[in-house]
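Asker: using only what follows, build the 3D model:
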Amino acid sequence: MKFKLTLTLLLTSCLSHSAMLNNNGTGEFHIIPLYSTSNNLYSTVTISQIPVDGWRGTAVKIHVKPSLNSEPILSYNVYLTPNDKWSFAVGSQTVGGVRKLIHSSFDNSCTPEFEAVAWENGETDRDISDLTFGYIEVIEMGQFEFNESNPDGVFPIVDYLGNFDCQDIDNAFQTDGVFDSDSTYTNHGLLPANNSLSVESSLINVPEGVQYTVPVTTFSNFFPDDEAFHTRPNSNLPTLNEAKPESLIWLDGMATNLTFENGIDAINALLLKSSLKTPFITFDGIAAATGISLTMPTWAFNENSSQGPSCDAQHTYTFKTRTIDREGKSNPDNSSTHALCGNTTLINLKTERSLFGEVNEQDISPSNNHEGIFAIEFTDVMTITGTDEATDKQYALSGLPVIGVTFNKATNANAAPGLLAQYGVSQAINGRMNISVIDTDKE
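Answerer: The predicted model follows:
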């Protein structure tokens, strides 16, 4: 067993130049699969810079993307010094009858051309209810030498007293600055990304005192080697489309490096699932409720996607659901067909007790079953082809590139005064893709 584990670690190390999901949490491209701002919810995010190769800082891009459209409602840059952190929250407020969606942070890391942001009805091309939930991307665009020898003199951003001095970075984006360019990427003084970021996120219901951890999907070795992908603060780039066209997939119990036609397929391969199963509980006696988020971060790059602020049958993937009780019996009365829509779909399993309270969530409340397993089967799947670099063997991978998270809440109505009475738990939903061999001949 020890030999097998050691061999696996060695093989993984040798193949580590490929994009891979990293359960350790450090990487180059991070997806927070849900932010939600209705029903008194606030989403919080903390980004930590982890020095990897010398005393270097990191240039970070943050995209906040709504549920129905892949165009970010906010994109900005943050420049983190070694061991620095950047924390922010996204929530909503109603002032004078007008609901506002708010981004806020009290950190002082360098964020050029960025100010506190609030969106409200009438300020966008659609009602704000389409913006109140979605997902967030945190991207390591590149690293920089954190000292005076930096070739452009931009990144010594802490003065001799340890205070942030961001003026040089601000100036770099002004006219005739080193980042004032018509080029897509402005990489002056930037080194390639090197898996130096760790990201954590939570959903908090402040009035009820409930906090849910949001599992973050992290890709290591995401970008092609020896290249930075640094853009202006208001740029919607980089995206998942910049991924290298190869990924590390577990096949027959072994780490296998597969190459794909493009980077999006490499990321799809890491996320594909043909079905999902997750525990649920909706007992009235403890005011229990279950909510599920299903996020497809590659939605905009797949053929069956819609970039508009609405969904219809022509631009959706369908899925079937059923419930399984505690004795393992499937309830046929709870079988139904539904549609995924846009980047993020929310499912509520208790009509009168929604965790999210979003206008566009789907109500799939099981009848005659208040605890068990909620099963999802994707009926419109995609199939992509990957080639084993070592053997030239081809594999067909099918499923949908979905990140699923379950949120459960319960209340102890008999708790003594002063004791915690609200409970919230969350967990990532695991699933498997379908894999078949296309060509078994070794060339």
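
Asker: only C-alpha atoms from now on, for both contacts and neighbour counts.
Answerer: Noted.

Asker: so Ile204 sits against Val90, correct?
Answerer: No: at 10.5 Å, Ile204 does not count as touching Val90 under the criterion of Cα atoms under 8 Å.

Asker: give me the common contacts of these two.
Answerer: 42-44 (Cα atoms under 8 Å, 6 or more residues apart in numbering).

Asker: in strands, which of these fall?
Answerer: If you go by DSSP state E, the shared contacts of Ile204 and Val90 have 42-44 in strands.

Asker: out of those residues, which comes closest to Ile429?
Answerer: Here the nearest of these to Ile429, counting by Cα to Cα, is Ser43; it sits at 19.6 Å.

Asker: that closest one: neighbouring residues, count only.
Answerer: 23 (other Cα atoms under 10 Å).

Asker: what residues are up against the nearest residue to it once chain neighbours are set aside?
Answerer: Distance criterion Cα to Cα, 6 or more residues apart in numbering; nearest residue to Ser43, sequence neighbours excluded, is Leu203 at 4.6 Å. Listed by Cα under 8 Å, 6+ apart, the contact set of Leu203 reads 35-36, 41-44, 211-214.

Asker: 10 Å instead, please
Answerer: By Cα atoms under 10 Å, 6 or more residues apart in numbering, Leu203 lies in contact with 34-37, 40-45, 89-91, 210-214, 407, 424, 426.

Asker: can you tell me the SS state at it?
Answerer: Using DSSP: H, G, I helix; E, B strand; the rest coil, the structure places Leu203 in strand.

Asker: for the biggest strand by length in the chain, buried residues please.
Answerer: Taking DSSP E as the assignment, the strand of the chain that covers the most residues is strand 133-145. Residues 133-145 are the ones in strand 133-145 that count as buried (16 or more other Cα atoms under 10 Å).

Asker: my guess is Phe88 contacts Asp107, does it?
Answerer: Yes: counting by Cα atoms under 10 Å, Phe88 touches Asp107, with 8.0 Å between them.

Asker: what is the nearest of the ones in strands among the shared contacts of Ile204 and Val90 to Phe29?
Answerer: Of all these, Phe29 sits closest to Thr44, with 17.9 Å by Cα to Cα.

Asker: wait, the closest one touches Asn205, no?
Answerer: No: counting by Cα under 10 Å, Thr44 stays clear of Asn205, with 11.0 Å between them.

Asker: now do the helices in the protein.
Answerer: Here the chain has its helices, by DSSP state H, at 2-14, 167-172, 263-271.

Asker: tabulate the ones you listed (JSON lines), appending mean neighbour count.
Answerer: JSON lines is the format used below for these (neighbours: other Cα atoms under 10 Å):
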{"stretch": "helix 2-14", "mean neighbour count": "12"}
{"stretch": "helix 167-172", "mean neighbour count": "17"}
{"stretch": "helix 263-271", "mean neighbour count": "24"}
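
Asker: let's see this one next, to set against the first:
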Amino acid sequence: MKKNLMSLAVAASVATAATTAQAAMYLDPEGTGQVLLFPYYNAVGTNETYIHIVNTTADAKAVKVRMLEYINSQEVLDFNLYLSPNDHFAFTIFQHPDGDNAALVTMDNSCTVPALGSATGLGGTLEGFVRADGAKVQPFLPYQYQSEYSGLDFDARSQVGHVEVIEMGTLTNEDADSTTAFNPAAYATHDSAGVPANCAALVGAWSSVSATTGTWTSSASTQIGAATGGLYGISNVLDSADAAAFGIEAAAIDSFWAAGASNHTDPGNLKPSLGEGEKSAIITAGADAYTLVYSGTEGGWDAVSALFMSDTVSNDVMLNPVVNGATDWVVTFPTKKAYVNRTTAKAPFSDIYATGTSTKPLTYTGTNLSCETIKLKQWNREESTAVVGIDGPAFSPEPPAAVTPGNTLCLETNTLAMGAAGTASVTNTVLAGTGTEYLPASNLSFKTGEVEGWMRMSFEATTQVLDADSSTKAGTNGASVTANTRLEGLPVMGFAAFKYVNGDRTFGFVSDHKTSTSGSAIHS
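Answerer: As a prediction, the model looks like this:
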């Protein structure tokens, strides 16, 4: 779910708001920006995920690439990527050939620091290596989560998750004509052979050898200019066993950094994070564009959350047995960890990721989970409805139904498997893997033969709200008027993945989630 489609009128309002004195981040309707969020990767068994990061500008760029596991968005691999102008960086996430952890493999020549495949001394399946065909393999690492709590330290935890890409700034040259000057833009730029001119110099800039400190080790901002955006991303989850592919675009946040700003950090640093950008956001609700302003040390997280806030998520369900139909929903909360990795949960989330025994509905024995209440309702193709957890559908219109207790999402990247009534299991899911929760959503209560329709997921808890310090709404003549400051729901992104079989051929396709912008509008 990209939430990047809007009317021309609203797009114009966003553009107007973005150029005012109160600059703010926004989801770019054209799909390019300074930050890219990929809602999902899967490296379970025969699943592989292809990630493409593209620089559409004439600037060389410093970019942080970060993979986060599905339970609590702990980093499993971070590295710095130095893109050439108009560069295209591609890699694949797959299951390690000798272990349960995920790994990255690439034949790409773009400069990374550290060099992918070079990590040694870590032991076993954590060792990087270069294959005989020249592909560089970099395993995902468990260090961020392995000592958290018992029950959640397992290698397969890294097989499912989502990906963040944050531009840290543009590369400039001290003196492009000098062989002794520090010229990172020139070093990162590919030569006629398609290879960076001097990637070793960029690695050296972060190194200290023989008492000589690297240029960036001394000052990370040296020859780093303002972030300019222009990044886009696409991904493709491929199940090689079934020959089914699912294409997904990254959500693009533009004006994430203040005008003229950059934030270049060393490899291995967990910063910059999504919480370090602008503390204001431009969002759309109906035909209106609002600029919401946040404050405090977590104001940046709130601004990113505002971009994805929604009180409902809707999408299709296709389970037709004639074509072996199957449907999975991916529901990712890209900012959740900032609100639950603490002693007291912060709105819009309500349940901390804490110690203690969990009774949450997971497919593994887990502890320390952060769960949010949801409501699920289904419609078949003829408008017959059912509230998930209540046996059988009802004629439309149906009597009001109370929120069904027990429906919760407990992960940061949630995969909901759906099957025909009473049949949901790992064998009939589209994206079967570690991150699959079998909530009541797994057993759709459609009658026999009623196996196609749609479902709505609602976030209706009173705690599921995000309040801004102030808000303005773009007026009809470009003027701003004071508006209310509350967004309802949760910050969510994702998609539905469908698979069906026709003869000896398997087909897969994806539909971005649809959100309720009116229900997610600003309230006092």
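
Asker: sorry, back to before: can you check which part of the second structure the longest strand of the first structure sits on?
Answerer: Per TM-score structural alignment, the counterpart of strand 133-145 of the first structure in the second structure is residues 160-172.

Asker: before we move on, the earlier item: for the shared contacts of Ile204 and Val90 of the first structure, which one is nearest Glu303 of the first structure?
Answerer: Ser43 (30.4 Å).

Asker: wait, what's in contact with that closest one?
Answerer: 34-37, 88-91, 103, 133, 201-205, 211-214.

Asker: how close does Val154 of the first structure get to Gln174 of the first structure?
Answerer: Val154 of the first structure sits 13 Å away from Gln174 of the first structure, going by Cα to Cα, to the nearest Å.

Asker: the residue lying closest to Ser436 of the first structure once chain neighbours are set aside: neighbour count?
Answerer: Excluding its sequence neighbours, the residue lying closest to Ser436 of the first structure (Cα to Cα, 6+ apart) is Ala396, at 5.2 Å. By other Cα under 10 Å, the residues close to Ala396 of the first structure number 17.

Asker: tell me the residue in the second structure aligned with Ala396 of the first structure.
Answerer: By TM-score structural alignment, Ala396 of the first structure lines up with Arg486.

Asker: neighbours around whatever residue of the first structure lines up with Gln223 of the second structure, how many?
Answerer: In the first structure, Gln223 of the second structure lines up with Gly189, judged by TM-score structural alignment. The number of residues packed near Gly189 of the first structure is 18, by other Cα under 10 Å.

Asker: contacting residues around Gly189 of the first structure?
Answerer: Gly189 of the first structure sits in contact with 142-145, 150-155, 178-179, 228, where contact means Cα under 10 Å, 6+ apart.

Asker: quick check: the farthest pair among those?
Answerer: Gly153 and Ala228 (17.9 Å).

Asker: how much space between the closest residue to Val387 of the second structure other than its chain neighbours and Thr56 of the second structure?
Answerer: Excluding the flanking residues, the one nearest Val387 of the second structure by Cα to Cα, 6+ apart is Lys377, at 4.4 Å. Lys377 of the second structure is 42 Å from Thr56 of the second structure, where distance means Cα to Cα.

Asker: comparing the two, which residue is more hemmed in?
Answerer: Lys377 (21 against 16).

Asker: the more buried one reaches Arg456, doesn't it?
Answerer: Yes: with contact defined as Cα under 10 Å, Lys377 of the second structure reaches Arg456; the gap is 5.3 Å.

Asker: find residues that contact each of those two.
Answerer: Joint contacts of Lys377 of the second structure and Arg456 (Cα under 10 Å, 6+ apart) are 314, 387.

Asker: what sits against the match of Ala396 of the first structure?
Answerer: 292, 306, 465-471, 520-524.

Asker: and if we set it to 6 Å?
Answerer: The contact partners of Arg486 of the second structure, taken as Cα atoms under 6 Å, 6 or more residues apart in numbering, are 466-467, 522-524.

Asker: mind putting the residues you listed into TSV with neighbour count?
Answerer: Shown next, in TSV, are the contacts of Arg486 of the second structure (neighbours: other Cα under 10 Å):
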residue	neighbour count
Leu466	22
Asp467	21
Ile522	22
His523	13
Ser524	8
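
Asker: from those, which ones fall inside strands?
Answerer: 466-467.

Asker: Glu227 of the first structure maps to what in the second structure?
Answerer: Checking TM-score structural alignment: Glu227 of the first structure goes with Ala261.

Asker: contacts only, for the nearest residue to its match once chain neighbours are set aside.
Answerer: Computed as Cα to Cα, 6+ apart, the closest residue to Ala261 of the second structure that is not its neighbour in sequence is Ala226, at 4.9 Å. For Ala226 of the second structure, the contact set (Cα under 6 Å, 6+ apart) comprises 169-170, 260-262.

Asker: Val60 of the first structure is nearest to which of the helices of the first structure?
Answerer: Of all these, helix 167-172 sits nearest to Val60 of the first structure, with 13.3 Å by Cα to Cα.

Asker: what lies in contact with the closest one?
Answerer: 112, 154, 178-179.

Asker: among those, which one sits closest to Arg353 of the first structure?
Answerer: Distances from Arg353 of the first structure to the contacts of helix 167-172 of the first structure, taken by Cα to Cα, are shortest for Pro112, at 41.8 Å.

Asker: so the spatially closest residue to the closest one that is not a sequence neighbour versus Asn77 of the first structure, what's the distance?
Answerer: Nearest residue to Pro112 of the first structure, sequence neighbours excluded (Cα to Cα, 6+ apart): Asp170, at 5.2 Å. Per Cα to Cα, Asp170 of the first structure is found 11 Å from Asn77 of the first structure.

Asker: could you do Ala172 of the first structure as well?
Answerer: In terms of Cα to Cα, Ala172 of the first structure sits 13 Å off from Asn77 of the first structure.

Asker: what sits closest to Gly406 of the second structure if chain neighbours are left out?
Answerer: Closest residue in space to Gly406 of the second structure, ignoring its immediate chain neighbours: Thr373 at 7.5 Å, by Cα to Cα, 6+ apart.

Asker: for whatever residue of the first structure lines up with the one you found, what are its contacts?
Answerer: When the first structure is aligned by TM-score structural alignment, Thr373 of the second structure is paired with Thr318. For Thr318 of the first structure, the contact set (Cα under 6 Å, 6+ apart) comprises 338-340, 379-380.
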